[in-house]
Each structure stands twice: as C-alpha cells, then as structure tokens.
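1. Here is a sequence together with a model predicted from it:
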Amino acid sequence: TSNRAGSLKSLPSLFKRPALVQLYLLTMVVILGQFTVYSYITPILMNVGHLSENATVWFLFIFGIAGIIGTVISSRTVDKHRSGTLVIPMLIMTVCVGLLTVTSSHFGVLVILGTFWGASMTAISMAFQTLLLDTARDAADVATSMFSGIFNIGIGGGAFIGSRVSAEFGFAAVPYVACALIGVCVLACAAIWLKRGSAILPTR
C-alpha cells in the first residue's frame, strides 16, 4: 500500500535501524561469498575435481532442487526461531563451501554438500526477506529496492572476486575465499547472539 511504500526521504531513518543495517551488511557479504564460488562452480568441479560435464550438470541440478527443501524448512522455523534460521544455514554454507575443493573429485560427497548448500542458501534468502519486512514494514518499497540493489552488487562483486582469485591462485583457492567471507558473517552473528540472546540486532 502507498502508506507503506516509503520514499527516498525515508532512507536516512532506515539506516538508523540496527537490524536493517545488519541485514544489508549480511546480504552484501554472504552473497559476495556465495557468488565468489558459485560463479565458478563448473570450472572448479571440472578442473579441480576432474568431474565429467554430466556429473557437473547433475550437481547443479541437485543444488537447485535442494532449494525447495530450504524453502520448506525455513518457512516453518523463521517465525519461531529467527536467530537459528539465520545463523545455522550460514554455518552450513560455510562448511559446505569450505569442503568443496577437497571433496571436488568425490561425486557422492558432492551430492550431500550440494544438497545442504542449496537448501541453506534458500533458507538464508528467506530469513533475509522476513527480517526485511519486519524491520521496514512502513517503508517496504524503498527498503526492498535497497535490498535488491545490494543483492545484485553481491552477485557482481562475487563474480569479480572469484575471477581475480582464480586468475592469481587457481580455481582450487576460490572456495576458501568464499568460505572466509560467509564465515565472518557466522562469527559476527554468533557473537551478537551470545551477547544479546538474539542474533538479530534491535529493529529500532
């Protein structure tokens, strides 16, 4: 509705909301990490793990299908367990991405990693969107536009980081950089959770 759309004038007030600033920072860094590695997943699997093209396609298919699992789980937990629904999928992502290089030649292990990684990525996206609506319900249009812009910057930035890392250190190093980026977010949210009893900062 128009009274909840917000305007550019509402931007300064939005950035005074700690939970929203946290959401934007998490979105930027987690999506940077995700697309640092996902943008180059095919050359990582084929060049580092020496998987066939067919096996790589199957991995991508499993990753995509697993998103449905993440949607179902997150939709059932996000309202009652906000902190866990935010932090646990990020932790799972960190582990999956961190293990990618060393398991890239073992398709059976990759199927498991791809399932957990794909599900957790979708769960995180849903948690982000729920947090966004809770924090900026009175200016949803502007807040959502900012979120979309930051998300897209993360996609492009991740692809750029992956490009530079692979050029300098090879494809095997790319997952570790992505793991570090997402891992920083896990540690930050865990620290907030331990200190405040919630991984999410106050909305006001």
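-> Perfect, thanks for sending it.
2. Every contact and neighbour count from this point should use C-alpha atoms.
-> Fine.
3. Kindly provide the distance from the spatially most central residue of the chain to V184.
-> For the chain, the residue nearest the mean C-alpha position is V30 (4.1 Å; C-alpha atoms, centre = their mean). Here the criterion is C-alpha to C-alpha, to the nearest Å. By it, V30 lies 9 Å from V184.
4. next, the one to line up against it:
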Amino acid sequence: MPSTTDGSAILSPTRIRLALLALALGGFGIGATEFVAMGLLPNLAQDLLPGLYASAPDAANAQIGWLISAYALGVVVGAPTIAAAAARWPRKQLLLALLAAFTLATIASALLPTFGLVLVARFVAALPHGAYFGIASLVAADLMGPGKRARGVALVLSGLTISNVVGVPVITWIGQVYGWRVAYLVVAAVFAVTFLAVILLVPFQAGDPLATMRNELKAFGRLQVWFALGIGAIGFGGLFAVYTYVAPLTIEVTGLGAGAVPLVLVVIGLGMTVGNLLGGHLADKSVRRTLYGFFFVMIVALVGLALSAQFLPGLLIGVFLVGGAAAGLSPAIQTRLMDVSADSQSIAAALNHSALNIGNALGAFLGGLAIAGGLGYVAPVWIGAGLSVIGLVLAVVSFAIDRSRRRNGQHVPYGTDLIDIVRDAA
C-alpha cells in the first residue's frame, strides 16, 4: 500500500481506510438513489399515475419503469461527458461537486409534483453517477497501490452493494410506510453526509495536468473499448430485467405480500455484496476467467429463476445468484476498460457505469415491453438470460481478438485501432 497520494503527504493505514470508507459511503447513496424505485414501483405508480393505475396497473407499473430508464440514460450521458471535461480537476474537488449535484437533484426528485417533472429530475440526478464512481475508483486504486486496482474498484462499489443489503430495503420500507417522497429525502441526506465525509477524510489528489477532452475521447477510437462497453451494456441487462420488476415478480408470481419485497431486496443485496468482493479479488488474477465464470453463473441463475420463481426458495436462491453474478462482473469490466483504454483513464473509469446503465435501461425497457404486451412478470427474466448470453459471446470474441493479435506478434494491442481499421478499409 502506497505511503503517499500526492507525492508529499504520508498517509497512515487508518487514514487510508477512512478515506476508502468515505468513498464507499457515496456508493451507498448511489445504490439507494438508483435502486429504491424498483422496490417502490407500485407506490410510485399509484401516486404519479393514479388514473392509469386504477384502470390498468400492469401498464402503470411498466410506465413507471421509465423512471429507472431515465436514471440509467442520465448515467450514460453524464459519465463520459463529465469525466472527459473535468479530467484536469483535482479529484477531491470534483467528487465534492458531484456529491452536491446528487444531493440537490435527489431533493428535486422528492418534491416535484408530476410524473413528467420527476422523470426529468431522475435524469438530472443520474448525470454525476458514472463520473463519481470513475473518479472514486481512480482515487481508491491510488490508495490501494499497484496490483490491487480491481480490489480498489470493488471497495468503492462495496458501498453500492451494501446499500442493497441495508439501505435499499430500509428506505423501501420507509417509502412504503411514509411515502416514496420521504424515501428520496432520506437518500438526499445520505449524500449530504457523504459530502462532509469526503471533505474530512479524502486526501487531496491532483487531476491529470496533461489530460484534455480530445485525448480522453480517443478511447472511442479503440475497438476493444467498444467490446468492453458492449459486454457491460448488454450482459448487465440481465440483472436489471429482473431487478426493475422484482416487486411485481414477488407479489404477483411468487404470491407474497408487499411486505416481503424488502426481504427479497436484502437477498439481492447480499448476493451483490458477496459477488462484488469475490469479483474484485478474482479480477486481479484474471479478468478473462472472471468474466467467463460470472456470466456462466448468471445465465444459469436466470434460467433457474424463470423456472422456479413461483416458489419462495426458487425466488430467493435465484435473485441471490443473479445479484452475485452481476456484481462480480462489475470490477472485471471496470478493469478491462482501464486495460484497453491506454492513456484515457478518466473516461475509461467512468464509461464502465455508462455501460452498466445502458444495461439498466435496456433491461428495464425490454422487460416493460414484455409486461405491457401481456407476457407476464416472468418474461423479463427470460429476456435477461438472453442478454447475458450475448454479453458472454461478446467477451469471448473480445479475448479471441487479443489472442489473434498476440499470435501475429503485436506487442501493444490497444491503440487507435478502430480508426486504423476504418482507414485501411477505405
């Protein structure tokens, strides 16, 4: 573990652990703001779309799923834009600006009166998401030291996964009892506390003085960057096809009451916590084997869940394994992006969350189409299995290209290869 983060200040192990804890607390808040809507889907539909919910609750639940898609699309837009534009900023100051934006936009989500305005607020609240995780991952990797990048990423993401064990179920319960608007105000308070923690505990880290938006955007000229984004964007959709509609799946398919939804969310969160920590450890050993292994587990888990969701053990085991496999993929995809992005590290660290939230939007959208089409609440699970198969195929193809390049004697496989391919074809 390094003794400095800026070349001068010596940090004790305790100070490093506290700094990592502060960064993880931000992940806790992000997990809450992103996932709490999934457990409160019927509550949101009743309040924001009362007429539609009274006449067609399935259609209302599917439309409220747009709030989740809007958040995911906000991540997709905000992550590369903010990361590229602010790569020169001192990292601590950038984290504080992002946390302030989270706090204000989440308060707006809680207070705005109509579905359309809340939809816009959820999009705005998501803009800092990817940049926060990207910059926090770079800070954590620096604090952890060489050879422990994936574990540093996993520690930051542990806040998100622990949020799914504790924060999301508790805040979901608060939303069920006191209203979904109160739930979002609680989330805003978490962000405010994180803002103070980062001020007090995270050491100064300079931005990259050589970084420019043009250099950061060169990442999009690399074929393997696009493959890594596709692996996350499509493969991760398997989780969100299930997670978005976990409340109606629990109530309508398994036949449990609304009070069981927080329990199911705890089980998903436990799976995500275990999978994230295991994935970070394994990805430092082999990114390729980690991706293959967790995709296999995810596909099997989704098929098993689709076949057994009407039974309580099938539901709980299925969502635990789906959550665990998806969370195990995240640090591996993050590390893969950092590996293939060459000198565009800031945008690469953020792009992982753009990719995962494209998966979020894709899974929620396709699942909503299936439900609105009358296929039932198990249909999104089958859709998720198909998306995960495509993600695994993309991973296999990506690493096959690496092997082909090594056989051809290419020592540096990652450069502006997409531009080269287009130029050669022309």
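-> Noted; the coordinates are in hand. Owing to the predicted nature of the structure, the values given are computational and were not obtained by experimental measurement.
5. TM-score of the superposition?
-> TM-score of the superposed chains, computed with TM-score structural alignment, normalised by the length of the first structure, equals 0.84; 201 aligned residues with a C-alpha RMSD of 2.6 Å.
6. Trace the residue nearest to the centre of the first structure over to the second structure, please.
-> Under the alignment by TM-score structural alignment, V30 of the first structure pairs with G235 in the second structure.
7. now D134 of the first structure
-> By TM-score structural alignment, D134 of the first structure lines up with D339.
8. Quick check: the gap between its match and S158 of the second structure.
-> Counting by C-alpha to C-alpha - D339 of the second structure and S158 of the second structure are separated by 22 Å.
9. Over to A327 of the second structure?
-> 9 Å.
10. Between these two, tell me which one has more neighbours.
-> A327 (30 against 27; other C-alpha atoms under 10 Å).
11. Just give me the match in the first structure for the more buried one.
-> Under TM-score structural alignment, A327 of the second structure pairs with T122 in the first structure.
12. for T212 of the second structure, same thing?
-> With TM-score structural alignment as the criterion, T212 of the second structure pairs with S7.
13. State the number of residues packed around its match.
-> Neighbours of S7 of the first structure (other C-alpha under 10 Å): 14.
14. do the same with G386 of the second structure
-> So G386 of the second structure, with other C-alpha under 10 Å, has 18 neighbours.
15. Identify the residue of the first structure aligned to it.
-> Match for G386 of the second structure (TM-score structural alignment): A180.
16. so what's that match up against?
-> Listed by C-alpha atoms under 8 Å, 6 or more residues apart in numbering, the contact set of A180 of the first structure reads G33, T94.
17. State the distance from it to V95 of the first structure.
-> In terms of C-alpha to C-alpha, A180 of the first structure sits 10 Å off from V95 of the first structure.
18. Equivalent analysis for A119 of the first structure, please.
-> From A119 of the first structure to V95 of the first structure the distance is 13 Å (C-alpha to C-alpha).
19. thinking the match of A327 of the second structure is in contact with G67, fair?
-> Yes. Using C-alpha atoms under 8 Å, T122 of the first structure makes contact with G67 at a distance of 5.3 Å.
20. Give me the neighbour count for V57 of the first structure.
-> So V57 of the first structure, with other C-alpha under 10 Å, has 13 neighbours.
21. Same question for V193 of the second structure.
-> Around V193 of the second structure there are 16 residues (other C-alpha under 10 Å).
22. Wait, a helix at it?
-> Yes. Counting by DSSP: H, G, I helix; E, B strand; the rest coil, V193 of the second structure is found in a helix.
23. list the contacts for T56 of the first structure?
-> T56 of the first structure neighbours (C-alpha under 8 Å, 6+ apart): T42, L45, M46.
24. could you redo the last one with a cut-off of 10 Å?
-> I41, T42, P43, I44, L45, M46, G49, H50, I62, F107, L110 (C-alpha atoms under 10 Å, 6 or more residues apart in numbering).
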